[in-house]
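Asks: Here is a sequence together with a model predicted from it:
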Amino acid sequence: MLASPIINQRLLEHLNTGVLLLDADLSVLYVNPAAEALLEMSGKRCLGVPFYELAHESDESIVALRHSVVTGHSYTKREAIIQLHNQQQITLDYSVSPVAHPETRLPSLLIELQGRDRLMRISREEQLIAKQETTRSLVRGLAHEIKNPLGGIRGAAQLLSRELPSNDLTEYTNIIIEEADRLRDLVDRLLGPRHIPKQEDVNIHEVLERVCQLIEVESQGRITIDRDYDPSIPELQADKGQMIQAMLNICRNAMQAMLESSPEIEQPTLQLRTRTVRQFTIGHQRHRLVAQIDITDNGPGIPEDLRENLFYPMVSGRAEGTGLGLSISQSIINQKNGIIEFASEPGKTIFSIYLPLESL
C-alpha cells in the first residue's frame, strides 16, 4: 500500500534533517521545519525564492546545482561554509539528489541539509578540555620534578654562604638563592591556585565590576569600558577570588594588547557583556542554564600562529609575557565545569566564558 502525499509530508516535517525541494530553476517548492531553522527563515517566505538567495556558498555551487538538474547526477558536500540571507555564516553537510516532481513529474532537486556547527563546536570543546587536562597533568609532574632539586640548591647555597670567609662572596650565593626563589614562584604559578576553592554565592557582576576597577587603575583611564549586563543572571557557587583572577587575566591581556597598539586604535574599548543561555552543551555535558560572559576588545587581534595553542602554559604573544594568564583562567573555569572560547580578527577579539548555573 502506497503512503499518501499527506503522510509523506508529515514524515518530512518531523525529520531533524533539513529538506528542500527545488524546481529546475532552483526556486524553492517545499521546505520542512528543520530546514527553516537552519536557514533562519519561515517556510512561507522561502517558497518561490531561488535557493542561492537564501543560502549561498559560491558561484561554483550554483553551477553544480544546475548541472545536477541537467545530468541527473547526485552529489554530497561536507562541511560547506554557507552564507545565509541575513549575512550569517553556518557550516552544513548537504546532499543533492535529482528527482521528478511528485505531481508535475518535471525535473526537481531534493536537498538534504545537516547542520555541523553544533557538532563541530562540541568536538572542539572536548578536544580543548582533553588538552587542558593533559597539560595540567604534565605541568604538575614537571613542576614537582623541578621543585625538588630547587629546594636542595637553595639550601646548599644558604649553607655555603655561612662558610664563606668574606661577606663580598655572599653576593654570588645570594644570586643562587634569589634565582631559585624566582623559579619556585614560576612553578607555583604554573600549578595554579594552591588553596581549596571556597564555595560561596557569587554575583558575576560584582566580580566584573571589581575587574573593571582594577583595569581602570592599571590603564590610568586610557581605556573605555562598556558594560552590557543582564541583571536576571542568578548567583553561582564559586570561589570569588578565583573568578576575579580568571576574568582579570583575560581583561588584562586585552588591555595590554590595546595599549601596545594604541597609536593604531583611536579609542581602546573593552566591552563586558553578560547573558544567559538555555540548553547549552559544554563538551559532552548538556546544561539547562549557562551564564555567558563576553569580553570584547578592539585591539589588533590574536596572531594566527598562537591561536591553536593559546591556552597552553608559556604561550604568549608578548616578549615580556609569561604565558600563564589564559592557562590559569581556563583551569579555573574548567573546575566549574565551564569553558572559555575565543574568536579573533584584527580590530575585534571576543573571549566567551560559559559557566553552568545549575549544580551538577
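Replies: Received it, and whenever you're ready, just let me know what you need.
Asks: Going by C-alpha atoms from here, please, whenever you check contacts or count neighbours.
Replies: Noted.
Asks: Residue 99 contacts residue 107, correct?
Replies: Yes. Under the criterion of C-alpha atoms under 8 Å, residue 99 makes contact with residue 107 at 6.1 Å.
Asks: Let me see the residues that make contact with the helix or strand residue 6 falls within.
Replies: Here residue 6 sits within helix 5-13, counting by DSSP states H and E. Applying C-alpha atoms under 8 Å, 6 or more residues apart in numbering, the contact partners of helix 5-13 are 19, 32-34.
Asks: let's see 7 Å
Replies: Outside helix 5-13, the residues that touch it by C-alpha atoms under 7 Å, 6 or more residues apart in numbering are 32-33.
Asks: Would you mark the buried spots in that helix?
Replies: 12-13 (16 or more other C-alpha atoms under 10 Å).
Asks: Give me the neighbour count for residue 337.
Replies: Using other C-alpha atoms under 10 Å, residue 337 is surrounded by 18 other residues.
Asks: same check, this time on residue 352
Replies: By the criterion of other C-alpha under 10 Å, residue 352 has 19 neighbours.
Asks: Next: residue 278.
Replies: Residue 278: 12 neighbours (other C-alpha under 10 Å).
Asks: let's bring in a second model and compare:
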Amino acid sequence: MKASASGRLNASSNKPNPWSLRFQAFDLLATPVAVINGRGLVLFVNAALEDTIGLSRRTLQGLHLGEYFTDKKPLEIALEGARSNEFAALRYEASLQRANHDELLPVHVIVAQSDQADEVIVELLPIEQQTRQEREERIVDQAQANKELIRNLAHEIKNPLGGIRGAAQLLEMELDSKDLTEYTQVIIREADRLQTLVDRLLAPHRKPHVVGDVNMHEVCERVRSLILAEFPKGLKVVRDYDISIPEFRGDREQLIQAVLNIAHNAAQALTDRRAEGDAELTLRTRIARQVTFGKQRYRLALELHVIDNGPGVPDSIKDRIFFPLISGREGGSGLGLTLAQTFVQQHHGSIECDSMPGRTDFKILIPLP
C-alpha cells in the first residue's frame, strides 16, 4: 500500500516538512485534508487525516495518496483534469483504507486546485461523519426554532393569563354564593398551573449563565443523591467514572439540572422494574477524543452516559423526544429533555439518545479545553 522508493519525494528525515508552516492552518479543521503534487505524492496532511488513516504525516509524506484508496484511478483522473485546468474542483465518492483497520471508510472526496503550481488540495469527508454533522446542524436549527417559538408563545400566553386570574379574583369578591366561588377557584388554580408552565418554558432564557469550575463527578453525585432520595426502593444507581476527567468551565447548576432531568425521566420509566426490585440506572463518564461538534473539531470531550434498563423510548416519539411538550408518559410536561438540551447546548455540547427495550442510553458530549 506504499508508493515505490522511486515514487517518493526526496526528503530527509532530519529536516522539517517545508510545507508544515504554510499549511498549518489546516490542522485547525475537523475535515481530513491532504495537499499533494500533480503526480499524487503527499506534500502535507493535517492532523485530522493523520487520525483518520492512522499514520503520521512524516510517514505519509512522499507517498502516493491514491495507494490509500481501494481504487486510485478516480484520483489520477482528477489530477489529470487539474493539470489541464479542466475544472476548479471535482467531487466523487471512494473507499479509504486505514492502517490497522480491516473495514473500509466511505468518504466523499473533493479535489481542488491550489493557488500554487503543482499543488492540489484533497478534502476527505467521511460519509458517516458528514451525515452526523448534517443531523447535528438540523438539531441545532430545530432547537433554536423551538426556543424562539417557546419564548414568543410564552409571552403571548402570560399577559392574558394574568388578566384572567385577576378577573376571576375580582368576580369572586362580588359573589355571595359559595357554590359559585368554587368555579372562580377553578379558574384561579388553572391560571396558576398555566403560569407555572410558562415560567418553566421561560426559565432557561431568564437565568444568567453563571460560569465557574465544574467537576462533572460532583454533578453526578448530586444527581445520584437526589434520585435515590426520591426513589429509595428498588432502584440501583451505578457509578462508572473515569476519574482522570479534568474540571472545565461551565454552569454547575445548569448541568445538574440537565443530568437530573434525564435521570429523573429514566427513573420514572423504570416503574415496573422498581416494583420488581431490579431497576438499574448507570452514570458513566469517559473521555472522548477527536470529537466534532457541528463543523468544529475538539481533541478532547467529556462523554457522560445516563443508561437505564427500562422499556425504552416509544417508537412514536423517538425522533421528537427533545421537542417541547413531547412526553412519553401520562401527566408529563414534556419539558425535561427540552431544558436539558438547552443547557447542554449552552455549553457548546450535544445530547444523543440510543434506545431499545431493556436499554436506553442518553449521551451528553461537552468539549473540554
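Replies: Alright, I've got the coordinates. The shown structure was predicted, so the numbers you read here are calculated from the model rather than taken from an experiment.
Asks: Now do whatever helix or strand comes next after the helix holding residue 6 of the first structure: which elements does it pack against?
Replies: Heading C-terminal from helix 5-13 of the first structure, the first helix or strand you meet, by DSSP H and E, is strand 18-22. The elements that strand 18-22 of the first structure packs onto, with contact taken as 3 or more C-alpha pairs under 7 Å, 6 or more residues apart in numbering; DSSP states H and E, are strand 28-31, helix 33-39, strand 107-115.
Asks: residue range for the very next helix or strand once past the longest one in the second structure?
Replies: The reference is to strand 107-115 of the first structure. Following strand 107-115 of the first structure in sequence order, the next helix or strand is helix 117-163 (DSSP H and E). Counting by TM-score structural alignment, helix 117-163 of the first structure pairs with residues 128-174 of the second structure.
Asks: swap in stretch 321-338 of the first structure?
Replies: Counting by TM-score structural alignment, stretch 321-338 of the first structure corresponds to 332-349 in the second structure.
Asks: re the thing from before, now do the helix holding residue 6 of the first structure against strand 18-22, angle only.
Replies: Put simply, helix 5-13 of the first structure runs at 130 degrees to strand 18-22, going by axes from the mean of the first three to the mean of the last three C-alpha atoms, to 10 degrees.
Asks: and the longest strand along the second structure, how far from the chain's centre?
Replies: Using DSSP state E to define each element, the second structure has its longest strand at strand 279-293. Strand 279-293 of the second structure has its C-alpha centroid displaced from the chain centroid by 12 Å (C-alpha atoms, centre = their mean, to the nearest Å).
Asks: What of stretch 253-273 of the second structure?
Replies: 19 Å.
Asks: which residues are in contact with that stretch?
Replies: Contacts of stretch 253-273 of the second structure with the rest of the structure, by C-alpha under 7 Å, 6+ apart, involve 219, 223, 227, 279, 306, 308, 310, 336-337, 339-340, 343.
Asks: what's the most distant pair in these?
Replies: Maximum pairwise distance in the contacts of stretch 253-273 of the second structure, criterion C-alpha to C-alpha, is 27.3 Å, between 279 and 343.
Asks: Just the strands from the stretch 151-300 of the first structure, written as ranges.
Replies: 200-202, 224-228, 236-238, 269-282, 285-297 (DSSP state E, counting those that start in this stretch).
Asks: What's the separation between residue 281 of the second structure and residue 255 of the second structure?
Replies: Distance, residue 281 of the second structure to residue 255 of the second structure, by C-alpha to C-alpha, to the nearest Å: 18 Å.
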